[in-house]
Structure formats: structure tokens, C-alpha cells
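Student: Provided below are the primary sequence and the corresponding predicted coordinates.
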Amino acid sequence: MPRALLSVFDKTGIVGLARGLHDLGWTLLSSGGTARAIAEAGLPVTDVADLTGVGPILDHRVVTLHPRVHGGILADRDKAHHAEEMAEHGIEPIDLVVVNLYPFSSDPGIELIDIGGPALVRAAAKNFAHVGVVVDTADYDGVLEMLREGSFGESARRLLAQKAFRITSAYDAAVASWMSDENPRRIDATLPPILTIVAERAEVLRYGENPHQQAALYRLPGAESWWDSATQLNGKEMSYLNVLDTEAAWQLVSRFDRPAAVIVKHANACGVALAPTVAEAYRLAHAADPVSAFGGIIAVNGEVDADTASEISGVFTEVVVAPSFSAAALDILCAKPNLRLIEAVAPFHSMGVNVRSVDGGLLVQTNDEADEPLDDFSVVTERVPTAEEWTSLLLAWQTVAATWSNAIVLANGDVVVGIGGVLRRVTGEGQHVLHPGLGVR
């Protein structure tokens, strides 16, 4: 009679799985809350303590770490001397391990560093030739179906083992990241000698930079992100460039305390303005370069009202992201079914570093936050800027930090009137589009 060990934190679907295994003639082994849930459902279950002869010790830090458990999982059924050792020590084989781990990323702490769970998962995954491992509640029905059909073979077990190792790898990375954050000295925390990046696929995007390229958005488990607060209220699904440009727009507009509007095209701002109202800020940002703004992404740091929506609706736009939209604004903007409207409550959270891929590796640099205090600036000309000129300079400084090199930014008052990101820095200013209506001479 095959045996299954079930020990889960998330008990979603576990009783149904246990019942399905029982109906197929499996013996159920379990511990703690999982064993109670199975027993309360009227199913026969053997507690791991009865199997090992030792109950949980050290505040449940040690429950399943025992040769009668791990020996039953790790034994190579094709080796006669393994069978002899199992018989000598009274160890019976375990054929299926069902485990999910403590949710460390959502509530990190020493007592939520799971030891027994990952050990069970890794043992079963290592021995996938003989043992199945299930770490995802979404796989319960599929595994039961394969067991009923007699198709739960090595290829299926290998796929489940791959997922299991990815899960334990992500778990260890989350613990290592937490320990780095908890260390007050932060030794090599920004650019560590070993960089572990584990990401979960959050969304498959429409396409990549071009329609023939595939793309997906991946999230770092446990990482703070403004995207967590974002809700898409209207429009088509996001593409790769939509996400990239929306991120750039929200990052820049989040730097301003006053009502601000940012328009981004191809990851660079083409319009930035501050004003007493969001509507006026958008009008000024758009007027700075209306040609580049066509088909761009708009970000504002205040509510989009009817006035702002009316201004936006007259121009082809891919995405509008804002903290909120008034009911009247939604009536206006939702009349455009393809216009993506994103409501985001949280400001941009910097990860501190920027990562890009190179052949065979990753290129990492710290972010340019453009958060230097005014006292850190040095005037190198004979004439000291006026207060109004300092306002323009600081706006240009924040904008140029978000512009790809070689970057030149011109600002007049609270409006960016020219942005260049070109190959030749000597003649870069010639690429600026300056509009006399904005007061530039």
C-alpha cells in the first residue's frame, strides 16, 4: 500500500487531496494541524510522532527530521543494500510528499524560517525517480487524476521536482534578503559578492518591445512595489513598453510634492510640469512637446478630474496613471475602450539598484535618486542663480536623472521645455524642441 506524507501550512484543498488518496488505497501520514484537519474530516491518518516514536520537540522546531521519515523518502528503490538498511532500521518507503512552506515573505521572522518543510521537499525532489513531491495547491487535482489513470510516471515527477527546487530556492533567497535587511551594518548589502534573484511570473504581457517578441512581468516575492496598489480600470492588457514607460512616468512624478504631470515616450520624459492644479500641469507638460506626447504615457500625482480628463481625451494616449480618477473623469476617459487607466495609491519605491542583462551575467548599478539637498550644489559661475532659477534648476536636475544619456534638460520656471537624450553631447542641445509660447528665448 503506497504512503503519502502531508504536512502543509496552507490547508486549501488538503482534505480533498487526502480523501482522493485514501479512496485510491493510500496510507496517510501527517503531523500537527494538517493531521488534525484530515482526522476531523473522518479520514484515517497516522501521526508522524507514532511513526518515529518521538513527538515534536523544541517548540515544534523538530517534528519530521527523523531517519524513519527521511529514510523512507530518500531510499533508492533500485539498490538492494538500501532496502536491506531500511528493513534493518524499520523504515518503510514514502511515495508522495505534499508540503507547502511557512509564508516567510509576507511575515518574516526567525520562527517562520521553515526547516523541516524544505528538508522534506528537497529530499522528495532529489528522489523524483521514485517519489512524487507536491508544493502547489494548484497541482492537487492533476496529481490525483494521474494517479487514477496510472500515469504518474517519472517525467511527471521530474516536472514537480523542478517546481519544488524553485520554491525552496525562492524561500532561501527571501530568508537571505531578510537577514541582510536586519543586519544594521549592511555589509555588502547593495552590491553583494553573491547576488540571488528569484522572481515569480506575475503576468504574461501582450508582447515584447516588438509584436514578434514574447514578454512577461516578474515580481520579487516580498518586495514593496507601487504596482501592488495599482488597479487597471479600463483598456487593453499592458504590453512590455507600456509597463516600462508607466514605471518611468510614475517614478518621476512621485518625486514631486506639488501637483505635477509627466509624459513619457520610449522610457524618456517628453513633458514635465508643476502647477497649482493637475489639469494645468498636464496642459503645460503636453504643450512642451505635443508631437512626442502623441501615443505616450501620462502620470500625474493628484486626482484626475473632469478638466484634466477633457484635456487628455483630445490626444491619443496609451496609459494614464494617477492616484485617483473622479467619476466624471472616468465617464470621459472610459469612452475610449483601448485607453489604459491605472489607479495607483502608493508612490514609487526604489529598489536601490538597477539590473540589466549582459551575455553570461548581469550588470548592476545603484540608482540615481536625484535627492541631493540644495546645500550640496556648488555654483561654478560668477553669477549666483536667483530663487526662480534655482526652482528651474532643481526641476531640470530631477528630470535629467530620469533621462537616458547623453541627457540635456532645459527648464523654465515650473516647466521642462526641452529634453535631449542623444549620441553627441557637444550638439545635444540642438535636439531640443523649444516653444516660444512657453516663454523660452
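Tutor: Yes, it's here.

Student: going forward, measure contacts between C-alpha atoms and count neighbours the same way
Tutor: Noted.

Student: now the helices for the stretch 151-300 of the chain?
Tutor: Assigned by DSSP state H, counting those that start in this stretch, the helices in the stretch 151-300 of the chain fall at 154-182, 240-253, 278-288, 290-293.

Student: Can I get the ones you listed in JSON lines including distance to P103?
Tutor: Formatted as JSON lines, the helices of the stretch 151-300 of the chain follow (distance: least, C-alpha to C-alpha, whole Å):
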{"stretch": "helix 154-182", "distance to P103": "9"}
{"stretch": "helix 240-253", "distance to P103": "28"}
{"stretch": "helix 278-288", "distance to P103": "41"}
{"stretch": "helix 290-293", "distance to P103": "44"}
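
Student: got another, please set it beside the one above:
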Amino acid sequence: MPRRMSQTLPVRRALLSVSDKTGIVEFARFLVAQGAEILSTGGTASAIRAAGIPVKDVSEHTGFPEILDGRVKTLVPQVHGGLLGRRDLADHLAQMEAHAIAPIDLVAVNLYPFEATVAKGAEFEDCIENIDIGGPAMIRSAAKNFASVVVITEPEQLSEVRVELEDGGTTLALRRRLAQAAYARTAAYDTAISTWFAGENKDVFPQRLAVAGILRQGLRYGENPHQQAAFYTDGSNRPGIATARQVQGKELSYNNLNDTDAAFECVAEFDEPSIVIVKHANPCGVATAASLAEAWDRALLCDPVSAFGGIVAANRVLDAAAAEKIAAIFTEVVVAPDADDAAKAVFARKKSLRLLLTGGLPDPAAPGRLVKSVAGGFLAQSRDNGRVTEGALRVVTQRAPSAQEMRDLLFAFRVCKHVKSNAIVYAKDLATVGIGAGQMNRVESSRIAAWKSEAAAKAAGLDQPLALGSVVASDAFFPFADGLETAAAAGATAVIQPGGSMRDAEVIAAADKAGLAMVFTGMRHFRH
């Protein structure tokens, strides 16, 4: 038999039990004024009672006391029967009357702060005690019976429910929408618990991997106008676009966010003042210098054509000197941990430029997980937090790198980690001077990077390619000597690469023949 669903409904009895008490006292006062009876528990009941609002303890309503240190207080038929009983079925109503179960028309529950408890590094037992059991059960019961019950799981939902009640009662459309939000909330809560447990059990990839997100903002479209898109955060508070405050500028797009994330993750790799310029998720200029302004000049020199309309990331508080230089060309987004007032004033002259301040830098060495969707599922992997140090390098050529070459090699390999494969990076004096990205073979990436260094030199009015006297980094091994020979022809003097090819001996021999120093890292940085 089709279920008959009630449409607009008043609230005669409400159960309020929240950890986040924002707005709950005012809401309780409103419900009482509407003629509703308030049931509540623990701290919520105390807060409502302290405001002079009549409230009935759940234990009094059910006739069953809280037991087991409060672990059991709402897991009783008088609560769940009052939520799940169908008002359109005479048999349900008769059973409720026979067992003295009063209907509950509204539930406002937000859960024990498990996520916050874990985030502050609490002990194992404290985390366990902050796993809510009764709350999710009530939420799920109320949501299942959305035809007759309204369920509130977030403080911001209180006002929209109040608006409808002021107009005579909650609508079916609102109750359905809140039911969906309720199940999403309990799913995200269980995901947080599952993820934490997996970490405690050292289980990186459990049998069932749950992923949850919180809507940060809707986007006009995705990579292209015919695609829908939205931005979700994972609740981890990793500094970056998820923690960014947009100070000014146009609405952020899907591509803006993707490119800004790429730029900020790259610039966080460096300790000294650094600038990264990104276009289509690939760095087109990276430099480290004594100041951000100097780093900008040297990063821009690498590829001024691609920098137009790009994304700029800084790893320091932006000052006016750097802001003036950045604002001199068309830039889509500037992202940094912070900016001083003088820098903000400079950027304010560019109304369309989006300025994002994140409040901090991500730790490139921290563990994490990346998820990518594929047809019928998704791939999961740990974050590429690998870092090569000088002590881990193996010199494989007759000549060892000089001290300056070694600094540049480590710099170039760190940049290479953020360039799409196949990746080749030329660098000199802690600045990129040629980048080849995303080619189907490594020799083409070498040629493109060399060509870009020549084009950039001409644009700057220089009489020799920027790559002359540089070092070169490759994200993976050279399968043949031709990629290395292209780098030598471009003027590179030293090479850093993972090694591990069947033809390593041929590549090493080619390096020796060209007088290059070469080191193996034993670590590759594919990025697809």
C-alpha cells in the first residue's frame, strides 16, 4: 500500500540534545512559545533550564534512568518508538498507545565532538568515550520517519526550521532535505571514526575505505562549462585552499582551486623566501631568494609567457614590494600564508585578482592520503611526502657535483616532484630556468625545457640560453642516453635522477663523456 505522507506539520514535542549549543536555548524558547513540550538530556537540559525555560529530562519521560556513565540514556523504546512510529498507520498508533509511547515530532542532535577530540591529539580512551552512540541512533530513526519527524543535525538548520514553524509547520520538502543531511552527517561521523581506527591499527588501506567531505562552496562549473562542480573539505585542516580566506577578487573556479593547490603545495617545499608560478597545475617558474620580490623576478624570468594569467604562491607573508611586482602582470590567484596591509592595498587595485590567505603552510613531509576517481571506483595512495637529502645521493660519474651544483640539484629535484610526468627541470642559482612537463617521452620533455630556456632568454634580451651552466632534474630514470645528451647540449653541467634503468651504464657513460656530474636519488617522483 502506498505510504501517505503528511505535508505541513507542527511540533508538539521536541527532543533537544546537542554538544554544540549554539542557538539551542533561543530555539527551545521559541518551541515552548509555540506550545511544544521540550525533552532534553544532560548539559543541554541544564542550559535550557538555566534560561528559565520549562524542560523535561528524557529519563523522566521514559521512566528509565541514565546508566553506564551516560552511555545509555536514549536507547529505549519510549524514544525510538516515538520517533519511528508511523502516524499514518492505525496499527502503529495503537501499539504506541498500548506501550505509553508519546510521539516526538522534532529531534535536534549534534554529535559528541569526536573529530575535534582526535584533532587535538587526545588519548585513545578519550577518543573512544567521544564516540556517540545514542545520537546517531536518534538521528537515523528521525530521518527514516521524515514523513512525520523533522531532524536537525547542524546549528545553522535551526533558523530555517523556525521560519517554517512560524508559518504553520515544517514542510515535507524541508523534512526530506534535512533527512538526507542527517544521513550524510552520520556517514561522515562514522567515516571519521573508521579512519581514526584504521590509523590506530596501522591499517593504511582497510577492507572498506570510507571517504567523506563537507561542502565548502558550490562552483559555477567544473573544468569546462558543461560540467558541474563543488568544493568539499575533508575536515583535516591541512593549511591550503581548505583553510584559505578569500580577501578579494572574483569567485573562485574549479580550475583556480586545482591550480592554487598545486602552487601552494610546491612552494611549501622550500624554507627560504620562495615564489612558485603555476599554469594548468604545472609550475612554470620557481625561485628561492633573499626576498619574495627577488624570488618573483627570478621565477618570472623562467617563462614569462606562461606566467600571464597564472597562479602565484608565496611561502612568506606578502609585502608591498612583492605585491607590486606580482600585480604588474595579469594574475588569476595569489596565495600565501598571510599578507601585510600594504600588500593588501596593492592587490586591492586589481579588483578581479583573487587573494587567498591560508594562515599557514602545509608540511610536505606529513603523511596523508590521495584519492582519485576512476570508472567504477577510485584509486587511493599515500601522499608523495618523499624528500631526498644530500646524504642519500649516490654519485655515479667520474666527476662529483660542486657545492653550488649540489644545492641546485636538490632544489631542481624538489621542483620536479610537482611537475607532471614526464618531467624535466633545469635550474641555476636556486631558480628554474627551463621546465618540460607532461610529455609522452622524456627526451621531448628535455627538448621542450631547453627550448623554453632559449625563448625566456630572448624575451629578457639575453644573448645566451638560461639553461647554460644549469643543472637538470628528471622525475624518473633516463631509459636511454638521448634525454641526458639533450640536457648536455642545452648547457647543463650536472644531473639528478632516480636511476634504476637497464641502461644506467650507458647513461652514466654519456654523462662522463660530456663531463657532467650525475647523482642517483633512488627515489622517483611520478605525478600524473
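Tutor: Perfect, thanks for sending it. No experiment lies behind these values; they were computed from the predicted model shown.

Student: Which among the helices of the stretch 151-300 of structure 1 is found nearest to T399 of structure 1?
Tutor: helix 240-253 (7.2 Å; C-alpha to C-alpha).

Student: Structure 2: matching residues for the closest one?
Tutor: Aligning helix 240-253 of structure 1 against structure 2 (TM-score structural alignment) gives residues 254-267.

Student: Now that stretch on structure 1. Mean distance?
Tutor: Mean deviation of stretch 254-267 of structure 2 relative to structure 1 after superposition (mean C-alpha distance after the TM-score superposition for structure 1): 1.3 Å.

Student: Work out the gap between that stretch and the centre of the chain.
Tutor: 11 Å (C-alpha atoms, centre = their mean, to the nearest Å).

Student: Please apply the same query to stretch 362-373 of structure 2.
Tutor: Distance of stretch 362-373 of structure 2 from the chain centroid (C-alpha atoms, centre = their mean) equals 9 Å.

Student: Now A346 of structure 1: closest residue in space that isn't a chain neighbour?
Tutor: W226 (5.0 Å; C-alpha to C-alpha, 6 or more residues apart in numbering).

Student: Now for the counterpart of the one you found in structure 2, how many residues are close by?
Tutor: When structure 2 is aligned by TM-score structural alignment, W226 of structure 1 is paired with G240. G240 of structure 2 sits with 25 neighbouring residues when counted by other C-alpha atoms under 10 Å.

Student: G240 of structure 2 is in contact with C266, isn't it?
Tutor: No. With contact defined as C-alpha atoms under 8 Å, G240 of structure 2 does not count as touching C266 (11.2 Å).

Student: What's the local residue count around the aligned partner of I193 of structure 2 in structure 1?
Tutor: In structure 1, the residue matched to I193 of structure 2 (TM-score structural alignment) is V175. By other C-alpha under 10 Å, the residues close to V175 of structure 1 number 19.

Student: ok now do V175 of structure 1, which residues does it touch?
Tutor: By C-alpha atoms under 8 Å, 6 or more residues apart in numbering, the contact list for V175 of structure 1 reads 104-105, 108, 113.

Student: circling back to that earlier point, only the buried residues of the match of helix 240-253 of structure 1, if you could.
Tutor: Buried residues in stretch 254-267 of structure 2, counted by 16 or more other C-alpha atoms under 10 Å: 254-257, 259-267.

Student: before we move on, what about stretch 138-150 of structure 1?
Tutor: Neighbour-count burial for stretch 138-150 of structure 1 [16+ other C-alpha under 10 Å]: 140, 143-144.

Student: for the residues you listed, which one is nearest A119 of structure 1?
Tutor: Looking across these and measuring by C-alpha to C-alpha, the closest to A119 of structure 1 is Y140, at 20.5 Å.

Student: ok, the spatially most distant residue from the centre of structure 2 to T62 of structure 2 distance?
Tutor: Within structure 2, A98 marks the point farthest from the mean C-alpha position, 51.8 Å out by C-alpha atoms, centre = their mean. Going from A98 of structure 2 to T62 of structure 2 by C-alpha to C-alpha, to the nearest Å gives 14 Å.

Student: With R71 of structure 2 instead?
Tutor: For R71 of structure 2, the distance to T62 of structure 2 - C-alpha to C-alpha - is 16 Å.

Student: who's more crowded, these two?
Tutor: In this view R71 of structure 2 and T62 are compared by other C-alpha under 10 Å, and T62 has more residues nearby, 17 against 14.

Student: contacting residues for the aligned residue in structure 1 for the more buried one?
Tutor: Alignment note (TM-score structural alignment): T62 of structure 2 maps to T52 of structure 1. Going by C-alpha under 8 Å, 6+ apart, T52 of structure 1 touches 66, 68-69.

Student: Quick one: the helices in the stretch 351-500 of structure 2, in order.
Tutor: Taking DSSP H, counting those that start in this stretch as the criterion, the stretch 351-500 of structure 2 carries its helices at 403-416, 442-459, 481-490.
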